[in-house]
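Peer 1: sequence plus the predicted model coming up.
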Amino acid sequence: MSYDVVALLAAEPGMVAVAHSLRDAGADLAVRPLDGGVVQLRDAEARVLATLEPAQLVESRGEVSRLLGAEAAVNLPDTCWWAEVRARPDAAGREAAHRVADGLALRLGGGVWTSGPGDFSLWEETGHPAVEFEAEEAFVVAQDREVVPLSSWITDAVSANALRGTVLQVLTPRSSRLTHGLRTLITQPMARWVVLDGKGGQFDGVSGLPLRWDRVHGYVPDARNGSAPEPACGFLDISPLGAHLLVDLAVRHGASFAPPLCRAVELVTGHLAGVLPAGWGPHEPALAPWDRERLVRLVRHRAPRTAVLQFSGHQDAGPPFTGGARVSWAPDGERAAERISLAIGFEDEGALPLGALPGLVEALAAENLLDVLHVRRARGRRDVTFEPRWHGLAAPVGMALGPDGVRRAGEEHALAGPLRGEPLGEAGARAIWYPAPAEATRQRAAEAVAAQLRHLTAAPRS
């Protein structure tokens, strides 16, 4: 796995500072530019030693402590730039990365953060700077970090491998945690979180099942002994974790020159966390301050291509939260659809703001920002990162149907389903909130929500 270095700089690293810092790594090293302003350092045998990303301005400063730890955020420069180097984890790679990062910090002011030492036995030369090694149908990104984010390294690797149809597998030590964005990505079909158990083996960080390497599929469940595999030792730890409120919202915007993109994010976080997001970006770290006008300009500029955005909450105001928004466009380039997913962390289930959900549904309906809403609760750390341990299955809290869905189904039919619905909002913009049975088990609650969805789907179309 790679060795990562982040330089937190007091001034923007211009071409001259970058050139001098690359030269510091060794006059005999070759510099190779890649797409997007990425630069690689290679040795005399053309092996990659280190890869430097373009620096990003840190405008949402809480991202530094969220992803790098509280110590990295101490004495940050008033103006701060994040410059990340990903290095080959042998002595030559680590030395090259430090010479580049230390050279930038020496010239521009600032400090340097480093990951764990990495593991050179888990490294192969591949065609992408984020990918350690590959199988025929999977590629592996290995990270030795306390918190592993959905970084630009990973999102670019996913995009680069999309045409090949290969899937992402993230390999980490047992001490690592994933952000909500990355854990959501690796729970997609065939993706996987591979955790080193410290004893020469590995297990799935979501299910706990032991894994083995397969040259075709990458890491796969290890069932070679013929018996049902047991979860890794300690994976079923049921000690207290805290609680997550998980929100998934679908929004359909009608034809409009300026659809109110991500306004729904503001309503959800405002009602359930009490604050708007602190930062956003196309990946993590989400370093730009929350500014919906700026965000919409970026999304419109990318249209009709789909835009995927990450956002996070404040570190010192309201409960921690993090999430993502996916904006896709109809062929006409005007009608847009949003899929918003976020997790909000609390000390325990008693702190979940369940009483605020009807008000949220009514507010979303009033601004025509609700198609379908699903809300669940689950065990989880308050900081909304995920350890490689059993979190249990998320339990439904309730669902909501927006005004268009209510009109299509007919309000009488929508209210006659197996879940008792609560009409909310003014006539013509009425939504229905369906709370899951409060005393039901997780399975019973899930069955009740599924039955309600079947009932709504069976409604006659007007």
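Peer 2: In hand now; what should we look at?

Peer 1: drop to CA atoms for contacts and neighbour counts, all remaining ones
Peer 2: Noted.

Peer 1: show me the strands in the stretch 301-450 of the chain, by range?
Peer 2: 307-312, 321-329, 336-346, 372-379, 385-386, 395-401, 422-424, 431-435 (DSSP state E, counting those that start in this stretch).

Peer 1: reformat these as JSON lines; add distance to residue 211 and mean neighbour count.
Peer 2: Listed next are the strands of the stretch 301-450 of the chain as JSON lines, based on distance: least, CA to CA, whole Å; neighbours: other CA atoms under 10 Å:
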{"stretch": "strand 307-312", "distance to residue 211": "30", "mean neighbour count": "22"}
{"stretch": "strand 321-329", "distance to residue 211": "29", "mean neighbour count": "23"}
{"stretch": "strand 336-346", "distance to residue 211": "28", "mean neighbour count": "24"}
{"stretch": "strand 372-379", "distance to residue 211": "24", "mean neighbour count": "21"}
{"stretch": "strand 385-386", "distance to residue 211": "19", "mean neighbour count": "23"}
{"stretch": "strand 395-401", "distance to residue 211": "27", "mean neighbour count": "25"}
{"stretch": "strand 422-424", "distance to residue 211": "46", "mean neighbour count": "19"}
{"stretch": "strand 431-435", "distance to residue 211": "39", "mean neighbour count": "26"}
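
Peer 1: got another, please set it beside the one above:
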Amino acid sequence: MTDGGPPPGESGFDVATPLAAVTLCERPVVALTAWLTRALVYCAGTGRTLQLVTPPASRLTVPLVAALRETGAQWVVYDPDQRAYYDGMCGVPMRFDDGAFRHDDPLAAAVPGPPVPPVASRPLVASAYAAPPPPTGRQLRVRLEVKHEATSWTRIGDPIETLFQELTGHPPAGWGPVEPVDRVWRTADITRFCREEVPTHSWVTVTGAGDLPAMALLEVTRVADGVQESIDVAVGYPLPDQQPPLDELAGLTDRLAGAHQLSWLYAETCLGRHDLTRPAHAEGIPLPIALAIGPGVTEPVPAGTTATLPPRVRIGPAHRPTDWYQLSRGDSPAGWEALIGLLTGIRTGTSGLT
């Protein structure tokens, strides 16, 4: 894998088949570089799956993890001790078969939409993935979608600026289409970039300032009814027992819903590295905190379901109401039961909540 050069064709990968494009990388930390960004775009355009192969010691940055998830790309880890491959996201064994790396367990296939609970019965490679070192910190993850009208005064970046300010005490420090970022944070510059340079589909990496590490991937897409911002934010806390500002999330979501057309917001916490990089071994199980659902996205099914829904709180302005569901305090897997009950008891519309 290289950082420069033209957009990768089949010759730019270590292995290229009609199904997959495989690239090998042995760096300690793998970021969403210009080359990988072009590789993801190339694979999307040719119907291939990008499969990034690293050694077990490699870690991925927040924007790269988000980009892999959004595009259906895969992180494949080679374990030299066992001479075996496994999925770096979940530890499920993989093998190269018929033109691509595939999961040995079909249940491990990626599922689009909101997070799903880990499946304890999935087989894991008996390696560093299943026997991780003690976690060094805690992370808060917030994912959301907002929509705008496609007008000359539409401004991109305001929601993510609000998130960084509220969660870290500082606005974002920098941004760029790839890592490492090289531009000072200004929403006017981001809006110009998304409108003029990459008007159909843009990825923007965002970095924070201050004592708490914060990173995000902002995805801007032209859709039939306007412009959609998809945001994935991670904030790191140095101690495993340190709790994020959970009591402030409802108020923060209320302000976002008042200022923007919020489609949905999901928040979770988990044990993990303070620097926010993702290792190729198991960390803490993500624990759902809350889910907010905007107007016109989904609606509860009032009858014919046995699901026990968590309490609903109406937030946002009267003309654009949003439903807030507190799933847990981020300290128990019981939040998964509440989330599953909620997703079972609603009828899904056209958003990413599928």
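Peer 2: Okay, I see it. This is a predicted model, so every value here is computed, not measured.

Peer 1: hmm, back to that, select, out of the strands of the stretch 301-450 of structure 1, the one closest to residue 171 of structure 1.
Peer 2: strand 385-386 (14.2 Å; CA to CA).

Peer 1: so the closest one aligns onto which residues of structure 2?
Peer 2: Against structure 2, the aligned range for strand 385-386 of structure 1 is residues 277-278 (TM-score structural alignment).

Peer 1: for residue 4 of structure 1, which non-adjacent residue is spatially closest?
Peer 2: Among residues not flanking residue 4 of structure 1 along the chain, residue 86 sits closest, at 4.7 Å (CA to CA, 6 or more residues apart in numbering).

Peer 1: rewinding a little: please identify which of the strands of the stretch 301-450 of structure 1 is closest to residue 62 of structure 1.
Peer 2: Of all those, strand 307-312 sits nearest to residue 62 of structure 1, with 9.0 Å by CA to CA.

Peer 1: got the strands of the stretch 301-450 of structure 1 as CSV, with distance to residue 173 of structure 1 columns?
Peer 2: Shown next, in CSV, are those (distance: least, CA to CA, whole Å):
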stretch, distance to residue 173 of structure 1
strand 307-312, 25
strand 321-329, 23
strand 336-346, 24
strand 372-379, 22
strand 385-386, 13
strand 395-401, 29
strand 422-424, 47
strand 431-435, 40
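
Peer 1: residue 30 of structure 1: which of these is closest?
Peer 2: Of the strands of the stretch 301-450 of structure 1, nearest to residue 30 of structure 1 by CA to CA is strand 307-312, at 34.4 Å.

Peer 1: between that closest one and strand 321-329, how big is the angle?
Peer 2: Between strand 307-312 of structure 1 and strand 321-329, the angle comes out at 160 degrees (axes from the mean of the first three to the mean of the last three CA atoms, to 10 degrees).

Peer 1: just to revisit the earlier point, residues contacting the residue nearest to residue 4 of structure 1?
Peer 2: 2, 3, 4, 5, 50, 51, 52, 97, 129, 130 (CA atoms under 8 Å, 6 or more residues apart in numbering).

Peer 1: what range in structure 2 matches the helix or strand containing it?
Peer 2: Per DSSP states H and E, residue 86 of structure 1 falls inside strand 81-87. Using TM-score structural alignment, strand 81-87 of structure 1 corresponds to no residues of structure 2.

Peer 1: quick one: name whatever helix or strand follows that strand.
Peer 2: Counting by DSSP H and E, what follows strand 81-87 of structure 1 is helix 91-108.

Peer 1: tell me the angle of the helix or strand that comes right after that following helix relative to helix 91-108?
Peer 2: Toward the C-terminal end, the helix or strand that comes next after helix 91-108 of structure 1 (DSSP H and E) is strand 110-114. Orientation check (the same axes, to 10 degrees): strand 110-114 of structure 1 against helix 91-108 gives 160 degrees.

Peer 1: which helices and strands does the helix or strand just after strand 110-114 of structure 1 pack with?
Peer 2: As assigned by DSSP H and E, the chain's next helix or strand after strand 110-114 of structure 1 is strand 133-134. Helices and strands touching strand 133-134 of structure 1, as assessed by 3 or more CA pairs under 8 Å, 6 or more residues apart in numbering; DSSP states H and E, comprise strand 138-142.
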